[in-house]
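> okay, here's the prediction I keep looking at, along with the sequence it came from:
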Amino acid sequence: MSFDHSQESFIPLKGLHNPHLQTVLPRLFRRRISLRPHWQRLDLPDGDFIDLAWSEDPMQARHKPRAVLFHGLEGSFHSPYAHGLLQVWQQRGWLGVVMHFRGCSGVPNRMGRIYHSGETGDASYFLRWLRTTLGHAPTVAVGVSLGGNMLACLLGQQGDDCPLDAAVTVSAPLMLEPCSAKLEQGFSRVYQRYLLSQLKLNARRKLQAWPGTLPVDLLQLNALKRLRDFDDAITARAHGFADAGDYYRRASAMPLLPGIRKPLLIIHAQDDPFMTDEVIPDMARLPANIEYQLTEYGGHVGFVGGTLRRPQMWLEQRIPQWLSPYLDN
């Protein structure tokens, strides 16, 4: 099999390798959404629901290879990487789908449970439902940021029983505690402020729609100043963790990596402003089925190459190129 090796290594846009620029550039270059997704609501066993954004009507494309995307914290189909990848997958003849975590599609979910970095129950249910409803076909998954940590947890928990043929994680915070601390330092506080404002906005919508479903009221919610405060007051208490520290310990994917049995590509950028070196796995402990790619530049889910006139989203080349042997044979 011949590879275009320029797809394998990442070269940042000339003069724009700064990690913060790399992190925000996709929002500028991927502003227009050209794909019109097919929306579907999937009811869950506990009375809640998740929303699915498909690249086309799944019932008419049930024979096609499948690629599932798990988005990042407060992400959705509208995130640049999500509609970008979905469109590329559609062009390759694959059936793509974004599984929105509870409450992330713009509609508040009904139950007290929301979603978090280690919450694999809904993804596991969805993957089983996918196979039962559409029948067997090659299936892969891509997890981005929080969704990447969640996907790595799922792969590690299920081992050989995981219904996926292969997977990719991008910019995943495999050790949550140091990543949470990093977002309280220097320029990274800008990202913390943005993410916290999105989380609080979503929580406010939920409190208005379903009063009493969150462990805080509006006053307590407004007083939260850090992501760690949010995880202490809401994430941990809504999901049975003692506090944020307990949640970070138990939901980090790093300890589960040795148990992963399916082919997995992990992509990190050395300059990711959300991460520290603690997310870099010990190569000696990784099984042979895990490929690790650490790029010098790329920021957080950035990886913008090419030129200003013709910018290239490297992830939209690298991910399909790596997944192709599992879907196109």
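Ah, there it is.
> every contact and neighbour count from this point should use C-alpha atoms.
OK.
> tell me which element M150 is part of?
Using DSSP states H and E, M150 sits within helix 146-158.
> helices or strands next to that helix in the packing?
Contact analysis of helix 146-158 by 3 or more Cα pairs under 8 Å, 6 or more residues apart in numbering; DSSP states H and E lists strand 66-70, strand 139-144, strand 166-170 as its packing neighbours.
> list the buried residues in it.
Across helix 146-158, burial judged by 16 or more other Cα atoms under 10 Å covers 146-157.
> other SSEs contacting whichever strand or helix holds I267?
For I267, the element it lies in under DSSP H and E is strand 264-269. Secondary-structure packing of strand 264-269 (3+ Cα pairs under 8 Å, 6+ apart): strand 166-170, strand 290-295.
> mean neighbour count, these: which tops it?
With neighbours taken as mean count of other Cα atoms under 10 Å, the helices and strands packed on strand 264-269 reach their highest mean count in strand 166-170, at a mean of 26.
> ok, then the element right after that one?
helix 176-182.
> what helices or strands is the helix or strand just after that following helix leaning on?
For helix 176-182, the following helix or strand on the C-terminal side (DSSP H and E) is helix 189-209. Here helix 189-209 touches helix 218-222, helix 227-230, going by 3+ Cα pairs under 8 Å, 6+ apart.
> pull out the buried residues from helix 189-209.
189, 192-193, 195-197, 199-200, 202-207.
> what residue of the protein is the furthest out?
Outermost residue of the chain with respect to the C-alpha centroid, by Cα atoms, centre = their mean, is L219; its distance is 30.1 Å.
> how far away is that one from P108?
Remark: distance between L219 and P108 (Cα to Cα, to the nearest Å) = 19 Å.
> got it, and T23?
To P108, T23 is 28 Å away according to Cα to Cα.
> same question, L201
11 Å.
> do the same with G245
26 Å.
> same check, this time on I114
9 Å.
> neighbours of H5, how many?
9 (other Cα atoms under 10 Å).
> now do the contacts for it.
Listed by Cα atoms under 8 Å, 6 or more residues apart in numbering, the contact set of H5 is empty.
> could you check how far it is from R261?
26 Å.
> got it, and S105?
Taken as Cα to Cα, the span from S105 to R261 is 31 Å.
> equivalent analysis for N222, please.
43 Å.
> more neighbours: the two, which one.
Neighbour totals were compared for N222 and R261, and R261 leads with 20 against 13 (other Cα under 10 Å).
> and here is the other one:
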Amino acid sequence: MPLIRESLYRSPSWLPGGHAQTIYPALFRRVPRVTRRAERLELPDGDFIDLEWAEQGNSRLAILSHGLEADLKTGYIQGMAAALVRRGWDVLAWNFRGCGDEPNRLLRMYHSGATEDLQAVVSHALGNHPAESIDLIGFSLGGNLTLKYLGENPTDLPPEVRRAVAFSVPCDLACSSRELATASNRIYMERFLVAMRAKIRAKDRLFPDEVDLTGLADIRTFQEFDDRYTAPIHGFKNAADYWEKNSCRQFLPHITLPTLLVNAANDPFLGPGCYPGEEAASSEFFHFESPATGGHVGFAAFGNGGEYWSETRALEFLGS
């Protein structure tokens, strides 16, 4: 019955509310770069994924997956990498297609359910690192990707994949999209859309006959963007079809490895469908924890050598 009913996390008193707890780490946290060895993974379809490693010859490897319109340099990735290295893990962080310094080669990009790319990264790690075990850690969109990967074909997972942790995951993509479309979340929505519009304009320069920019500047919600671009580019009928097929919540009951999901109750990105307590209560493997505070990919903590609570919690679970 791994529903964790009491979380020990408490946000600092001077960071009141989910918005402050989300914005402060995103704007002000500075973490030294831990992953330093860069590598490009060529994919069978002619595209590529950029990787970075932190290697000390350890027998445990953690693979880190970032969130929407982020990259492997972001603070929560490098903060987690630092915590892992301190405790004896090697680390592999990766940029989703189109999220690095160079645009990816194909019209397709990354999306919330592109588990074939995570599988390619895992397979590459198994073939090029001596790790005896691999742990997966995902944040937001990368958390949805991680949980979907674990639950969609659980009998096909490599035996070296042992545990997983995910933070701030939009388990129900339709629910999260509606939440982000509310007036109180306009600042986040517009920040995401600025970056996403730029990617579509870049695709238009590379594939002028396959991308229509008409009305792009007027798009104001994920539903409009996913209907117009994400869904047709990646083979889905529309936004609703894309969200339905790629929301990880439907895959959680099928997870067969020890897995922890942490979603703060005051996460401004998440609606009620993103808190899968029922699935955890009926699972032997899937653990769900919902601290009252923390915001979205926040979980700030001070006085612990710069380590955030999310990093401490992840390592506690992975080491148990």
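That came in fine, so what should we check first? In this text the structure is predicted, and so the values were computed from the model without any measurement.
> returning to what we had before: any chance of the helices and strands packed on helix 146-158 of structure 1 in CSV with distance to A53 of structure 1 as columns?
Converted to CSV, those look like this (distance: least, Cα to Cα, whole Å):
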stretch, distance to A53 of structure 1
strand 66-70, 10
strand 139-144, 14
strand 166-170, 19
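> ok, which of the ones you listed comes nearest T120 of structure 1?
strand 66-70 (10.8 Å; Cα to Cα).
> mean deviation of the closest one from structure 2?
Once the two models are superposed, strand 66-70 of structure 1 sits on average 0.5 Å from its counterpart in structure 2 (mean Cα distance after the TM-score superposition for structure 1).
> report all helices and strands that that strand contacts.
Strand 66-70 of structure 1 packs on strand 95-99, strand 139-144, helix 146-158, going by 3+ Cα pairs under 8 Å, 6+ apart.
> now render those as CSV, adding distance to Q40 of structure 1.
CSV is the format used below for these (distance: least, Cα to Cα, whole Å):
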stretch, distance to Q40 of structure 1
strand 95-99, 10
strand 139-144, 18
helix 146-158, 20
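> which stretch among the ones you listed approaches T120 of structure 1 most closely?
Per Cα to Cα, nearest to T120 of structure 1 of these: helix 146-158, 5.7 Å.
> could you check the angle strand 139-144 makes with that closest one?
On the basis of axes from the mean of the first three to the mean of the last three Cα atoms, to 10 degrees, helix 146-158 of structure 1 is oriented at 130 degrees to strand 139-144.
> so helix 146-158 of structure 1 matches what in structure 2?
Aligned by TM-score structural alignment, helix 146-158 of structure 1 corresponds to residues 141-153 of structure 2.
> the matching stretch: how far from the chain's middle?
Relative to its parent chain, stretch 141-153 of structure 2 has a centroid offset of 9 Å by Cα atoms, centre = their mean, to the nearest Å.
> and if you look at stretch 309-324 of structure 1?
With Cα atoms, centre = their mean, you get 17 Å for stretch 309-324 of structure 1.
> next one: stretch 200-218 of structure 1
Averaging C-alpha positions (Cα atoms, centre = their mean) puts stretch 200-218 of structure 1 24 Å from its chain's average.
> ends of it, how far apart?
10 Å.
> check stretch 271-290 of structure 2 too.
13 Å.
> buried residues in it, which are they?
For stretch 271-290 of structure 2, burial by neighbour count (16+ other Cα under 10 Å) applies to 271, 274-277, 279-281, 283-290.
> quick one, what contacts F236 of structure 2?
F236 of structure 2 neighbours (Cα under 8 Å, 6+ apart): Y242.
> got a list of contacts for stretch 50-67 of structure 2?
Contacts for stretch 50-67 of structure 2 (Cα under 8 Å, 6+ apart): 34-41, 72, 77, 81, 84-85, 88-96, 100, 122, 130-143, 146.
> from the buried residues of helix 189-209 of structure 1, which is closest to G47 of structure 1?
When these are compared for distance to G47 of structure 1 (Cα to Cα), K206 wins out at 15.8 Å.
> so that closest one touches P108, yeah?
Yes: between K206 of structure 1 and P108 there is a contact under Cα atoms under 8 Å: 5.0 Å.
> which residue in structure 2 aligns with W129 of structure 1?
That one, W129 of structure 1, aligns with H124 by TM-score structural alignment.
> and that match, what does it touch?
L41.
> on that earlier part again, now do the strand holding I267 of structure 1: which range of structure 2 does it align onto?
Against structure 2, strand 264-269 of structure 1 falls on residues 259-264 (TM-score structural alignment).
> could you do stretch 91-101 of structure 1 as well?
Going by TM-score structural alignment: stretch 91-101 of structure 1 matches residues 86-96.
> what's that stretch in contact with?
Here stretch 86-96 of structure 2 has contacts from 35, 49-66, 71-72, 77, 81, 84-85, 109-110, 117, 121, using Cα under 8 Å, 6+ apart.
> please apply the same query to stretch 120-127 of structure 1.
44, 99, 101, 150-151, 153-154, 163.
> farthest-apart pair in those, please.
The span of the contacts of stretch 120-127 of structure 1, defined through Cα to Cα, is set by L44 and C153 at 20.4 Å.
> am I right that L52 of structure 1 falls within a strand?
Yes: L52 of structure 1: assigned to a strand according to DSSP: H, G, I helix; E, B strand; the rest coil.
> measure how buried it is and give me the count.
Applying other Cα under 10 Å, we find 22 residues neighbouring L52 of structure 1.
> before we move on, what about E244 of structure 2?
So E244 of structure 2, with other Cα under 10 Å, has 14 neighbours.
> which residues touch the corresponding residue of structure 1 for it?
Superposed on structure 1 with TM-score structural alignment, E244 of structure 2 falls opposite R249. By Cα under 8 Å, 6+ apart, the contact list for R249 of structure 1 reads 175-177.
> which of those residues are buried?
Buried by 16+ other Cα under 10 Å: 175-177, out of these.
> for A269 of structure 1, state which of those residues is nearest.
Nearest to A269 of structure 1 among the buried ones among the contacts of R249 of structure 1, with distances taken as Cα to Cα, is M175, at 14.9 Å.
> what residue of structure 2 matches up with that closest one?
Under TM-score structural alignment, M175 of structure 1 pairs with D172 in structure 2.
> please apply the same query to R110 of structure 1.
Matched by TM-score structural alignment, R110 of structure 1 corresponds to R105 in structure 2.
> state the distance from its match to S65 of structure 2.
R105 of structure 2 sits 20 Å away from S65 of structure 2, going by Cα to Cα.
> who's more crowded, those two?
Set R105 of structure 2 next to S65 and count neighbours by other Cα under 10 Å: S65 wins out with 27 against 15.
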